[in-house]
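Participant: When you get a sec, could you give me coordinates for this:
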Amino acid sequence: MLQFIRQRGNSVKTGFDNDKYLALQSENIKNRIAQFGDKLYLEFGGKLFDDYHASRVLPGFAPDSKLQMLLQLKDHAEIVIVVNANHLQENKIRSDLRIGYDEEVFRLIDEFTNVGLYVGSVVITQYGRQKEAKRLESRLKRKNIPVYHHYSIEGYPTNTKKIISKEGFGHNDYIQTSRELVVVTAPGPGSGKMATCLSQLYHENLHGIKAGYAKYETFPIWNLPLDHPVNLAYEAATADLNDVNMIDPFHLTAYNEITVNYNRDIEIFPVLKHMFEEIYGESPYLSPTDMGVNMAGFCISDDLVCREASKQEILRRYFGTLTRLYNELCTESELQKQQLLLQKAQIVEEDRPCVKAAREKEARTHSFSGAIELKDGTLVTGKTSQFMGPCAAIIMNAIKYLANIDEKEDLIKKDAFKPIQNLKTNYLGSLNPRLHSNEMLIALSLSAQSNPLAKKALEQLPKLQGNQAHITSRISNVDMTILNNLGIQVTYEAQKG
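Facilitator: Now for the predicted structure:
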């Protein structure tokens, strides 16, 4: 029924020492807490529970490493979640989980609470009484979660006189906190975490509380070269924000040492430095790099592995931007930036193995095709047939391979497809009779009741977690949902199909 090719490649390798990272990072954060007096605002960049970007570009990095560090301090810490009102209004989604930032706020609250961490409040930044922001606030208040408002400040971040005044930070709500370590996190980048921390330093000073600030941001890695693929992958991940990695000029001046930071931190540093000088008479930090506590760069155990993993991430982000542009969700400049990053990393589209395999399959079969790269380096392909599309085909073929089932074995009888196709076209109004991934898996589940081989194939589904795939046409929402649920990291060509 379906045919596929197998190509053996290199198995996944580890390039990052996570145990060393936990030890070094924990010690560094504790030292930073001890540096200040009454309270420390610790900005957590990236994702706390599931930093899959870090685990992809630093193979061996545990997605919950930041959480594990935080749990060691949970009796002294509280969480403040920051969300940008404009992101809510734009219905911005977290791409890996495919949920809106409003739902991500509630997910974070539940996740923090379930592991015993205290969520003190939610701050809505850039607040202007936006409809979606007011709706989120109402939902949070029904759960007895305190909500605070922070506003746009004209001239931010350069007009320090206006920012550090009653009309600037003074106009923001003062967030009531009760613990010595305040962890400020957010659903995604650009939420206003740093501005929230700076605003609180201003207010704490008015209340006679000596507060400090530090930043726990994994990327860019300050002690890797500017054009190291790990740092380029960070730029690719934040292309929609137009973040740019830069040499930290303040650190270079202060220490004659080259380090890497990114434009927003460098732009805001004079504000932070001025605020510390107003509060303490001098600044404890001479550069944006000084503000950070990240030790990831010291824990790379195999640089070549991390370089290659990062190049693959850059390619994934590039294909994602192609799709966004096709769907008119971004500008041409965002794609141009991604293309520039490909050039800097010296890679092309077909350096992603599953892209090359899928396109070769399409060229041979003259039909939309796909390929999935398994963790042992094997490439399994599939194509559109009269029974299913390429997404369903590569899932079927991959689990056949993993179960050591002959590729010609029909795990679903051909006559079992007909009732489903009839339901789709004659009763549900679909023009496409082919089975999507979910429909194929349901049919396979029914077959597994009497077919031991089908049952064995189904049992392989968990092994698809973290594998790479590419489809040579656009992907339906239902197929994308199944691929995400299975943990398959997929790219596709939205302009086709």
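Participant: going forward, measure contacts between C-alpha atoms and count neighbours the same way
Facilitator: Will do.
Participant: what about residue 447, distance to residue 355?
Facilitator: The gap separating residue 447 from residue 355 is 31 Å, by Cα to Cα, to the nearest Å.
Participant: Now show me the structure for the sequence below, then we'll compare the two:
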Amino acid sequence: MKKLGFDSQKYIEEQSKFILERVNNYDKLYLEFGGKLIGDKHAKRVLPGFDEDSKIKILQKLKDKAEVIICVYAGDIERNKIRGDYNITYDMDILKSIDEFNEYGLSVNSVLITRYSGQPSTKIFINKLEKRNIKVYTHEAIDGYPYNIDQIVSDEGFGKNPYIPTTKPIVVITAPGAGSGKLATSLSQIYHENRLGRVAGYSKFETFPVWNIPLKHPLNIAYEAATVDLKDVNMIDSFHFEAYGEVAVNYNRDIETFPVIKRIIERITNQESVFKSPTDMGVNRVGFGIIDDDVVKEASKEEIMRRCFDTECFYKRGMVDEDVVNRIQLIMEEMELKKEDRRPVLPAREYADKLKEMAEGEEAVNPMSVMAFELSTGEIVTGRTSDLMDASAAAILNSIKRLANISDDILLLSPVILETIQKMKVDELGNKMTALNANEVLIALSISAVTNPTAQLAYEQLANLDGVEAHSTVMLNKDDEQVLKKLGMNVTSDPAFSSENLFYI
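Facilitator: The predicted structure is shown next:
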């Protein structure tokens, strides 16, 4: 059992308390949410014990006082931007989020399309939402935002934006990802509230960086690694130190824009801002939930290594530039980490090299696809791609057999059944990928478990794959990657394509 480094219940209580304290100062509080509101896998990985849904549970406790506005930048819809954790586009993520908010009993006020200028795909998305009776608003880009304050705080700036009527004292502003316009939306709403004679405030629900731990703490460095493509850099909040004589950590974008945001709020309200620093603007009690700093440090170092692999794979696929790879490598150097420090890496590579030596002819041209799992017992289990199944599927079966103490000689699935599924996949469905993937093999296992007691024993071990560290010698296809993540595994890959094919990989 993995050691815990974080008390999630304490965090939920602390964060809820501080949000309510902020609300008491205003008629309405616009609360911008940084990071993922539901399923925060990064926080779960770096803070062992963190409930990945703790943010939504905090809001659920406040549901009688809160409603939600979801923002999305029209340009992100237009170019089909993908959320990497779920491998779905931003527009699909919004639909998913609305369903999840409804399940938690949270009221979704509307969806706001920011920087909208009639983009065709965005029009289709707006129609789709409105057909399902979801209110949609649009904001155009404001010239000179965020620096031309005279233009912004005027009838030609925020004044041109439609006001979104809200009824509850807490208005949560969330989005699928960074750059969606959450801050501008909050400020625009405060502008209109002020014109209507209401006292409205702004705060930011923060998780990372953690303001009250050291700047170079691995937990804060892991945040830099997670946002390496955004070029986020943690810094000492000079405004906070000057105001209070207290060292606090924030990140470059918030520190750089703080003076401008402060002046915008002061211009809107015609009074001095209560905020003396960007740290003041945040509601962040994560640091008070840490119960074992050493556990958090180790988990954060693991995350930095995972992010390094991810970044190199993104570069291989042409998704990021070389400077992003250079930045993550500098972070690795700074933390004195090597990719090989990740325990499943070398066993996977060594097995692949052994298979390569054994292979002959064209089969040896492409890298050998091998997966290695580090189980909760500390054992390393491997699987390789064969004619029948791919490496992910093989590693899953080998691992659950090991956890269930089933001999390697015993087959969980009849080859006849697997070959029949494979035949249907290729002959009837026309799939060129002949090896069965993890999803297909797991379905076969679940069916076999009904009549095969041994398969049932293995099937019951699937839950014990949660938290397993996994590494592949080639970049996984999206289907396998999503299955492994849904099982709760932390997956990395070497930046190598599994074949020379451009589509069927």
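Participant: quick revisit: tell me which of residue 447 and residue 355 of the first structure has more neighbours.
Facilitator: residue 355 (26 against 18; other Cα atoms under 10 Å).
Participant: how about stretch 210-220 of the second structure, aligned to which bit of the first structure?
Facilitator: Stretch 210-220 of the second structure lines up with residues 221-231 of the first structure when matched by TM-score structural alignment.
Participant: just stretch 90-103 of the second structure next, same as before
Facilitator: Stretch 90-103 of the second structure corresponds to residues 101-114 in the first structure, going by TM-score structural alignment.
Participant: how close does the matching stretch sit to the second structure?
Facilitator: Taking mean Cα distance after the TM-score superposition for the first structure, the mean distance separating stretch 101-114 of the first structure from the aligned residues in the second structure is 1.4 Å.
Participant: And that stretch, how far out from the chain middle?
Facilitator: The chain centroid and the centroid of stretch 101-114 of the first structure are separated by 15 Å, computed with Cα atoms, centre = their mean, to the nearest Å.
Participant: Equivalent analysis for stretch 310-322 of the first structure, please.
Facilitator: The chain centroid and the centroid of stretch 310-322 of the first structure are separated by 13 Å, computed with Cα atoms, centre = their mean.
Participant: do the same with stretch 306-318 of the second structure
Facilitator: Using Cα atoms, centre = their mean, the offset of stretch 306-318 of the second structure from its chain centre is 15 Å.
Participant: residues in the first structure aligned with that stretch?
Facilitator: Using TM-score structural alignment, stretch 306-318 of the second structure corresponds to residues 316-328 of the first structure.
Participant: buried residues in that stretch?
Facilitator: Using 16 or more other Cα atoms under 10 Å as the test for burial, stretch 316-328 of the first structure gives 316-325.
Participant: now for these, which pair is the farthest apart?
Facilitator: Spatial extent of these (Cα to Cα) is set by the pair 316 and 325 at 14.4 Å.
Participant: Could you pull out the strands in the stretch 301-450 of the first structure for me?
Facilitator: Along the stretch 301-450 of the first structure, counting by DSSP state E, counting those that start in this stretch, strands occupy 369-373, 379-383.
Participant: Of those, flag the one that's most buried.
Facilitator: Greatest average neighbour count among those goes to strand 369-373 (a mean of 32), per mean count of other Cα atoms under 10 Å.
Participant: which helices and strands does that one pack with?
Facilitator: Packing partners of strand 369-373 of the first structure (3 or more Cα pairs under 8 Å, 6 or more residues apart in numbering; DSSP states H and E): helix 353-365, strand 379-383, helix 390-402, strand 468-471.
Participant: With the second structure overlaid, how far apart is it on average?
Facilitator: Strand 369-373 of the first structure sits 1.2 Å off on average (mean Cα distance after the TM-score superposition for the first structure).
Participant: what's the matching range in the second structure for that strand?
Facilitator: Using TM-score structural alignment, strand 369-373 of the first structure pairs with 370-374 in the second structure.
Participant: just stretch 240-258 of the first structure next, same as before
Facilitator: With TM-score structural alignment as the criterion, stretch 240-258 of the first structure aligns to 229-247.
Participant: quick one: contacts of the matching stretch?
Facilitator: Stretch 229-247 of the second structure has contacts (Cα atoms under 8 Å, 6 or more residues apart in numbering) with 209, 212, 215, 220-221, 224, 248-253, 255, 276-280, 320, 324.
Participant: and if we set it to 6 Å?
Facilitator: Here stretch 229-247 of the second structure makes contact (Cα atoms under 6 Å, 6 or more residues apart in numbering) with 224, 248-252, 277, 324.
Participant: quick revisit: redo the buried residues of stretch 316-328 of the first structure as JSON lines? Include distance to residue 489 of the first structure.
Facilitator: Output for those, formatted as JSON lines (distance: Cα to Cα, whole Å):
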{"residue": "316", "distance to residue 489 of the first structure": "8"}
{"residue": "317", "distance to residue 489 of the first structure": "11"}
{"residue": "318", "distance to residue 489 of the first structure": "13"}
{"residue": "319", "distance to residue 489 of the first structure": "12"}
{"residue": "320", "distance to residue 489 of the first structure": "11"}
{"residue": "321", "distance to residue 489 of the first structure": "15"}
{"residue": "322", "distance to residue 489 of the first structure": "16"}
{"residue": "323", "distance to residue 489 of the first structure": "15"}
{"residue": "324", "distance to residue 489 of the first structure": "16"}
{"residue": "325", "distance to residue 489 of the first structure": "19"}
